[in-house]
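Asker: 3D, please:
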Amino acid sequence: MLPLTLHRLDLVSDADASDCLTRVEPRDGVLTATDLSATRGDGIFETVVVVDGIPQALGPHLDRFERSAAMLDLPAPRRELWMRAVTEAAAALHEHTSRGAVKFVMSRGDEAAPAAPTGWALGFAPDSRTGTRAPEVDVVLLDRGYRHDVAQTSPWLLQGAKTLSYAVNMAALREARRRGAQDVIFTSIDGFVLEGPNSTVIARIDGDYVTPPTDLGLLPGTTQADAFTALEGWGESVATRRIEVADLRRADAVWLCSSTRGVAPVRSLDGTALAVDIPLSDRLNDALDARKA
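Answerer: Prediction:
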């Protein structure tokens, strides 16, 4: 992953959005050593895929960004400013590649000035997918350690917020590699399917395309939502409901959905081979790439 463009945001100024953006060199310093994003992981982020210079599903990503900010008691993001930052980063990115991504981040700020949040948008070329085909992945199930209702019983755990605190997610991916897999689907301690460290789950069970509900403490999946829109347009049955682990194991196809990867078919689950529907996977990724916003 090579960083290509970087825009720094002034989140304190009340000036026009164009006056609050500064394009800087990607390898130049942007944060202080005491920024809370680095010292505490205290902040939020989103990643938007960019196809031919167009940020995909930017509106839903901004919606989720605002939701995460509220959950962390961060200032409400100035939507027009963040939209301008992403679109400018995407335009600059298009000078280098036809397919890329923009990660935009809000930190609570510097420990010495906690009332002044910091923000930036980074354009980069992800290595998670080439062309129209998403990679097939081997997946393991890992217990997240919480009941399915943790978002209601313990909201301070911030389940369902997209925060910078990714140590557990990265540890889970390392555990997957130790087990000979590439990715993870988290489960609750009481046997329900949740999400991946950086993905949303879709399973085809008894002819229905199913994804778990966000009230299980999950991130609303922007890619999954657009995949469901495409499936409904093709006359397929989609549903958002709880999925028990036993039902996932008997699914006739499973996918992991994320912005940079698209819809990635799961070819094995805990070492057991799953059927891979390549034609549908390719069709879904073509539909995702054809989005105009």
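
Asker: from here on, contacts and neighbour counts on C-alpha atoms
Answerer: OK.

Asker: Identify the residues contacting residue 127.
Answerer: Residues in contact with residue 127 (C-alpha atoms under 8 Å, 6 or more residues apart in numbering) are residue 1.

Asker: which residues of the stretch 51-200 of the chain fall in helices?
Answerer: Assigned by DSSP state H, counting those that start in this stretch, the helices in the stretch 51-200 of the chain fall at 58-71, 79-94, 150-153, 167-178.

Asker: Out of the ones you listed, the one nearest residue 28 is which?
Answerer: Nearest to residue 28, of all the helices of the stretch 51-200 of the chain, is helix 79-94, at 15.8 Å by C-alpha to C-alpha.

Asker: and the closest one, how far out from the chain's middle?
Answerer: 18 Å (C-alpha atoms, centre = their mean, to the nearest Å).

Asker: can you check stretch 82-100 too?
Answerer: That offset, for stretch 82-100, works out to 18 Å (C-alpha atoms, centre = their mean).

Asker: Return the set of buried residues in it.
Answerer: By neighbour count on 16 or more other C-alpha atoms under 10 Å, the buried set for stretch 82-100 is 82-94, 97, 99-100.

Asker: Which two among those are spaced furthest apart?
Answerer: Among those, 82 and 97 lie farthest apart (C-alpha to C-alpha), at 21.8 Å.

Asker: this one next, for a side-by-side:
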Amino acid sequence: MAWIFALTIDPVAADSADADFADTFAVIDPAAPALSVGELSTQRGDGIFESIGVVDGHAQEVTAHLERLAHSARICDLPAPHLGQWRQAVEMAAAASGPGESVIKLILSRGVEHGPAPTAWVTVATASDFTAVRRDGIRVVTLDRGYALDVPARAPWLLLGAKTLSYAVNMAAIREAKRRGADDAIFTTSDGFVLEAPTASLILRRGDTFVTPAPNGGILHGTTQLSLFAHLEQRGYATAYETVPVADLSTADAAWLVSSVRLAAPITAVDRAAMPVDAELTASINEYLLSPRD
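Answerer: Below is the predicted model:
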């Protein structure tokens, strides 16, 4: 991954009537130091983010990502972002991205400790080459997330369902998956239900129906999953949100992990048990996900 571009944002109120926010942006050297040592994003992971896939200069699903950024801000008691301001920042970042695949990251932090305002910035970097993963698939293991399915409703202060900067657990899960000989993980609840992957949504196929775990379990509602479901419905397939028992993983006709940058990675094995793979459908899905989407 190579850094291409970065800018800082001086956030304005969500209800601001301004239409041009150019004077609230400052383009910076992405390789140079930019944050204060008192910044709470680095000290405590106290902030939120979004990762937007970019294909040949076109930022994908921008509206869905901005709406999720605002959703995460509400959950975390952060100031509501002005979506018009952030959209302009995304447009500047996309224009700097160049050909091929890259990733834009939006970051909104609570700011400097005891400071007066949040900190916000946007970066662009080249994306890793996921060609082989999209074609050949990934092996996954199931890992207990450590809470029951009803915990998000009982304990909203855990911020489950927000895309926070606190990703240490997610990265630890991927390292554990690799220690077990797999490529990625699927989180499960302690009472036996499927959640999501550390950085992706799960989609299962049962005949002509595509299913993803219902977001009431503290699942981050995936922008790529939403877009793909709309595409599948247009092709005549049925889609559904369900409470999925772990046992249902082994009975699916096919399964994928989907995310904004890696796109659709077919699952070839779950806990060392082989899964069927539909290579033709997977190629068709990724062709769609690489096409311009707003």
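
Asker: Turn the helices of the stretch 51-200 of the first structure into a markdown table, columns for distance to residue 137 of the first structure.
Answerer: Shown next, in a markdown table, are the helices of the stretch 51-200 of the first structure (distance: least, C-alpha to C-alpha, whole Å):
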| stretch | distance to residue 137 of the first structure |
| --- | --- |
| helix 58-71 | 25 |
| helix 79-94 | 28 |
| helix 150-153 | 28 |
| helix 167-178 | 11 |
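
Asker: what's the most buried one of the ones you listed?
Answerer: Sort the helices of the stretch 51-200 of the first structure by mean neighbour count, taking mean count of other C-alpha atoms under 10 Å, and helix 79-94 sits at the top with a mean of 21.

Asker: between it and helix 58-71, how many degrees?
Answerer: 130 degrees (axes from the mean of the first three to the mean of the last three C-alpha atoms, to 10 degrees).

Asker: Against which helices or strands is helix 79-94 of the first structure packed?
Answerer: Applying 3 or more C-alpha pairs under 8 Å, 6 or more residues apart in numbering; DSSP states H and E, one finds that helix 79-94 of the first structure contacts strand 2-9, strand 54-55, helix 58-71, strand 99-107, strand 118-125.

Asker: residues in contact with the second one?
Answerer: Yep, that's strand 54-55 of the first structure we're talking about. 48-49, 86-87, 90-91, 101-102, 292-293.

Asker: In the second structure, what range does that strand match?
Answerer: The aligned range for strand 54-55 of the first structure in the second structure is 58-59, by TM-score structural alignment.

Asker: ok, now the fourth one?
Answerer: Aligned by TM-score structural alignment, strand 99-107 of the first structure falls on residues 101-109 of the second structure.

Asker: starting at the chain centroid, how far to the matching stretch?
Answerer: Computed by C-alpha atoms, centre = their mean, the chain-centroid distance of stretch 101-109 of the second structure equals 10 Å.

Asker: Also stretch 141-155 of the second structure?
Answerer: Distance, centroid of stretch 141-155 of the second structure to centroid of chain: 19 Å (C-alpha atoms, centre = their mean).

Asker: Could you pull out the buried residues of that stretch?
Answerer: 141-145, 149, 151-152.

Asker: okay, how far is it across it, tip to tip?
Answerer: 27 Å (C-alpha to C-alpha, to the nearest Å).

Asker: And stretch 128-145 of the second structure, by the same measure?
Answerer: Stretch 128-145 of the second structure: ends 27 Å apart by C-alpha to C-alpha.

Asker: How about stretch 71-78 of the first structure?
Answerer: 16 Å.

Asker: what does that stretch correspond to over in the second structure?
Answerer: With TM-score structural alignment as the criterion, stretch 71-78 of the first structure aligns to 75-82.
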